[in-house]
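Q: coords please:
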Amino acid sequence: MSAQNSAGIQTLLDAEREASKIVQKARELRTKRVREARDEAKKEIEAYRQTKEEEFKKFEAEHTKGNKQAEDEANKEADGKIKEIQASGKKSQDQVIEDLLKGVLDVKPIPPSAE
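A: Sure thing, here's the model as predicted:
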């Protein structure tokens, strides 16, 4: 009976080891699948991000053309006004300097009036 029990116990231990190996393989397979799924998801996310980034750049390029043109026109207009002001200043520059010097150098003191 003891030999029979011993053989039965040995069979159970062998079965337990085999089951343990099967469980370990299943865990490894599950881990591998999870890793593969994660890698695939990362690839999909990157592809989606690139697609959206390209769409945004296209949208931005289409909608900033008008702004760029308006900016260029405003800069041209501002440059024209600056040149106009500079020309006007150069025209009357001598007269302004002369008037300033006259006001500083020709002092005519006026006594305060008694009020």
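Q: Going by C-alpha atoms from here, please, whenever you check contacts or count neighbours.
A: OK.
Q: From the structure, what's the count of residues near Gln93?
A: Residues lying near Gln93 (other C-alpha atoms under 10 Å) number 13.
Q: How about Gln95?
A: 11.
Q: For it, give its distance to Lys81.
A: Using C-alpha to C-alpha, to the nearest Å, we find Gln95 at a distance of 22 Å from Lys81.
Q: To check against the first, give me the structure of this:
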Amino acid sequence: MDCKISTGGDVYSFGVLLLEMLAGKRPTDTLFGNDLSLHKYVDFYFPDRIDEVLDPHMPQEDKVVNDLRMKSFIVPIVEIGLLCSKESPKDRPGMSEVCAKIASIKQDLVKTL
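A: Here you go, the predicted structure:
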């Protein structure tokens, strides 16, 4: 927020990128303005209604497979995006923690294939 380059800013950017990809919206979308941001928009629906904000172009499968995918992979990735894009840098995780979480999600995904 004070225009200094930092790893906290990199973490924030990574979180925003994740939210952009999952929601299919940019932070500059006309939907956002005044007090609504991409982070607040996604957070409002997280976790129980997260499917309402996901990019409609994401592939969909049958209900059972989709529910498993949401619970095991999509919700944890959205959570990472929300944690990384918190307003205060001190509230954001470090990238090593983020990488460990993503690696764990990947391992779980590989087991299901």
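Q: Give me the TM-score for this pair.
A: Overlay of the two chains. TM-score (TM-score structural alignment, normalised by the length of structure 2): 0.22; 28 aligned residues with a C-alpha RMSD of 2.0 Å.
Q: Let me see the ranges of the strands in structure 1.
A: Chain-ordered strands for structure 1, with DSSP state E as the definition, do not occur.
Q: Okay, helices next: where are they in it?
A: Ranges of helices in structure 1, per DSSP state H, are 2-105.
Q: And for structure 2?
A: 7-23, 38-45, 63-69, 75-84, 95-112.
Q: Now do the last one: which elements does it pack against?
A: By that I understand helix 95-112 of structure 2. helix 75-84 (3 or more C-alpha pairs under 8 Å, 6 or more residues apart in numbering; DSSP states H and E).
Q: Please repeat the previous calculation with a cut-off of 10 Å.
A: Packing partners of helix 95-112 of structure 2 (3 or more C-alpha pairs under 10 Å, 6 or more residues apart in numbering; DSSP states H and E): helix 7-23, helix 75-84.
Q: Arrange those helices in a markdown table, one row each, with distance to Met95 of structure 2 as further columns.
A: Supplementary listing: those in a markdown table, determined by distance: least, C-alpha to C-alpha, whole Å:
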| stretch | distance to Met95 of structure 2 |
| --- | --- |
| helix 7-23 | 6 |
| helix 75-84 | 9 |
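Q: could you dump those helices to a markdown table with mean neighbour count and distance to Val64 of structure 2?
A: Formatted as a markdown table, these follow (neighbours: other C-alpha atoms under 10 Å; distance: least, C-alpha to C-alpha, whole Å):
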| stretch | mean neighbour count | distance to Val64 of structure 2 |
| --- | --- | --- |
| helix 7-23 | 20 | 20 |
| helix 75-84 | 22 | 15 |
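Q: To Asp43 of structure 2, which of the ones you listed lies closest?
A: Closest approach to Asp43 of structure 2 among those (C-alpha to C-alpha): helix 75-84, 6.9 Å.
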